[in-house]
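In: Mind looking at a prediction? Sequence and model below.
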Amino acid sequence: MRIFITIFTLIFCFSTYTIADSSSSAVLVTGSTGAFGEAICLSLASEGYNLLITGRNEKKLKSLKNKLQTKYPSTKVETLKIDFSDFKTIKAAANKTDGVSLKAVVLIGPRPSLRKNGFPSTQEWSEEFQKTFIAPLEVVRIFGEKIENNGSIVIISGSSSKNYLPNYQNTNVLRLAWIGEVKNLVQFFAVRKIRVNAVSPGIILTEYHKKRIEEKAKLNNTTFQAQLSLDTAAIPLRSYGHTDDVANLISFLISDKSVHLNGSNIVLDGGESTAY
């Protein structure tokens, strides 16, 4: 009887482990250590996904890995160095993931930094497109081969991809370029039924934007809350989004709940955009 109980316990434990292990797919997240990236990683880890987190700062990657595994011990997290200003790091990262199968790729590229006024030079355009469009697209090209059939790719763009924003001259072009590419990628990955969508956030209340609001409040001799209310007056919801809003949308887009959502650009701005 004792032997039977022992065997039953071993079988139960083994089957529980294999079910838990096989039910958790890996997701590659670029720009993992930024405000969006960290929130997305924490959200996905809470749902049982294993993660490949990438960035150019290996110290920050290690710190995020520790944070994720401390909070979610059963989550497997691997770090990969990807610097969008160095194509070699993309290929090197791919070589380290031979045999890896991905549920999804979440592509967060660098923030465009073109000057707002006047025509950028040819060199400025070239450098910016290399860093914010061509290099991230190389990640899709190389790691796309590792995505499972019926998987998902989500590209983070910005609300200026839908509605021209005068305060973001020139960088509007880069945001919009990704929306055109989404339509291309939908066709490229169609045979494998891999869905490709874009998320275009408006202003998200990250620490960066909180500091900007604080600076404006100080300049206008008012409180943070009063300045925030003034800044969001033109938004129907009268508020900026939070990183959790972005993370929750990403989670939905890579899940089986969105299996027929493909080629879309979802604007996450509280209704601020007036474009159809």
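Out: Ah, there it is. Computed from a predicted model, the values in this text were never measured in an experiment. Residues are numbered from 1 along each chain as shown.
In: switch to C-alpha atoms for all contacts and neighbour counts from now on
Out: Fine.
In: And residue 25, how far from residue 166?
Out: 41 Å (Cα to Cα, to the nearest Å).
In: Quick check on those two: which one has the bigger neighbour count.
Out: A count of neighbours by other Cα atoms under 10 Å puts residue 25 above the other of residue 25 and residue 166, at 17 against 11.
In: Against which helices or strands is the strand ranked longest in the chain packed?
Out: Counting by DSSP state E, the longest strand found in the chain is strand 147-156. Where contact means 3 or more Cα pairs under 8 Å, 6 or more residues apart in numbering; DSSP states H and E, strand 147-156 is packed against strand 102-107, strand 195-201, helix 243-254.
In: hold the first one in mind and look at this next one:
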Amino acid sequence: MNTVLVTGASAGFGEAICRKLIADGYKVIGAARREDKLKSLATELGDNFLPLQFDVTQKDAVDNILATLPIGFQQIDILINNAGLALGIEPAYEADYTDWETMVQTNIIGMMHLTRTILPGMVERNFGYIINLGSIAGTYPYRGGNVYGATKAFVKQFSANLRTDLFGKKIRVTNVEPGLCGGTEFSNVRFHGDNAKANDVYKNVQYITAEDIANTISWLVNTPPHMNVNSIEIMPIAQAPAGLNVSKEM
């Protein structure tokens, strides 16, 4: 039975991924900052789910916790780097610089550290799978996406370079790039708790859901081991790249 580590497990994509992979028969380590949410999930999911309370930006704490995993959960076969966030939608010249730093620390540094910590064990065993949660924002720029989009472009290129470094080894790497996804806390966090503004993003739109992403992850981890999906871009039918805009008579 393979063991999966999912970060950002207390809500949204991470919570849905944990539920789906437990149902698929995996052992799942769910890591997140909010201990109460993890405990509730552990009660629901049973003994094959191990809750770990940590913040991916706190490297020493992460190392200490991973070094003391209980027997049965010590060998991590699949790492799902899901923890991440967007903060603010202001243009670059009005953005809060602290928000920028938080996004870089979480979306880039936290992902890098966990990958560098867990990957050597996969290489030693010549077996493993790293799935990074990117975003279409890493490909298509939009107003106010500035640093968030840049962090997801990093995730995209980091994933591609991991595949290159791991060439010749039986370790898979996939970058999952969701588009507009509702029913999560993503926009509530982005708008710093302004729920009305967050709800407006999804009004009258049939968006993709966290369960759609969880089902995609389930499909990925259950594909044949000789097969690697380098990246997968997922949008609702209601969303598409809008093409190039032209502003006349500026």
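Out: That came in fine, so what should we check first? Since we're looking at a predicted model, the values are computed, not measured.
In: one step back: who's in contact with the longest strand of structure 1?
Out: 101-109, 178, 192-201, 250, 253-254 (Cα atoms under 8 Å, 6 or more residues apart in numbering).
In: next one: stretch 103-120 of structure 1
Out: Contact partners of stretch 103-120 of structure 1, identified using Cα under 8 Å, 6+ apart, comprise 25-32, 37, 84, 124-125, 128, 131-133, 136, 140, 143-144, 147-148, 151-157, 167-171, 174, 250, 254.
In: and these, which of them are in strands?
Out: Per DSSP E, those map to strands at 26-29, 147-148, 151-156.
In: tally of neighbours for residue 122 of structure 1?
Out: 9.
In: now do residue 44 of structure 2
Out: Residue 44 of structure 2: 11 neighbours (other Cα under 10 Å).
In: What's it aligned with over in structure 1?
Out: Counting by TM-score structural alignment, residue 44 of structure 2 corresponds to residue 67 in structure 1.
In: mind listing the helices for structure 1?
Out: All helices of structure 1, identified by DSSP state H, fall at 2-22, 35-46, 58-71, 87-95, 122-129, 135-143, 171-188, 207-219, 224-231, 243-254.
In: any idea which of these is most buried?
Out: helix 35-46 (a mean of 21; mean count of other Cα atoms under 10 Å).
In: Who are the packing partners of that helix?
Out: Packing contacts for helix 35-46 of structure 1, counted by 3+ Cα pairs under 8 Å, 6+ apart, involve strand 50-55, helix 58-71, helix 243-254.
In: That one vs structure 2, mean deviation?
Out: Here the mean offset of helix 35-46 of structure 1 against structure 2 after fitting is 0.6 Å, by mean Cα distance after the TM-score superposition for structure 1.
In: residue range for that helix in structure 2?
Out: The aligned range for helix 35-46 of structure 1 is 12-23, by TM-score structural alignment.
In: Tell me how many other residues surround residue 276 of structure 1.
Out: Using other Cα under 10 Å, residue 276 of structure 1 has 5 other residues around it.
In: need the contact list for it.
Out: With Cα under 8 Å, 6+ apart, residue 276 of structure 1 has no contacts at all.
In: Likewise for residue 26 of structure 2?
Out: Residue 26 of structure 2 touches 1-4, 48, counting by Cα under 8 Å, 6+ apart.
In: about what we covered before: I'd like the helices and strands packed on strand 147-156 of structure 1 laid out as CSV, including distance to residue 41 of structure 1.
Out: Compiled in CSV, those are given as follows (distance: least, Cα to Cα, whole Å):
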stretch, distance to residue 41 of structure 1
strand 102-107, 10
strand 195-201, 16
helix 243-254, 8
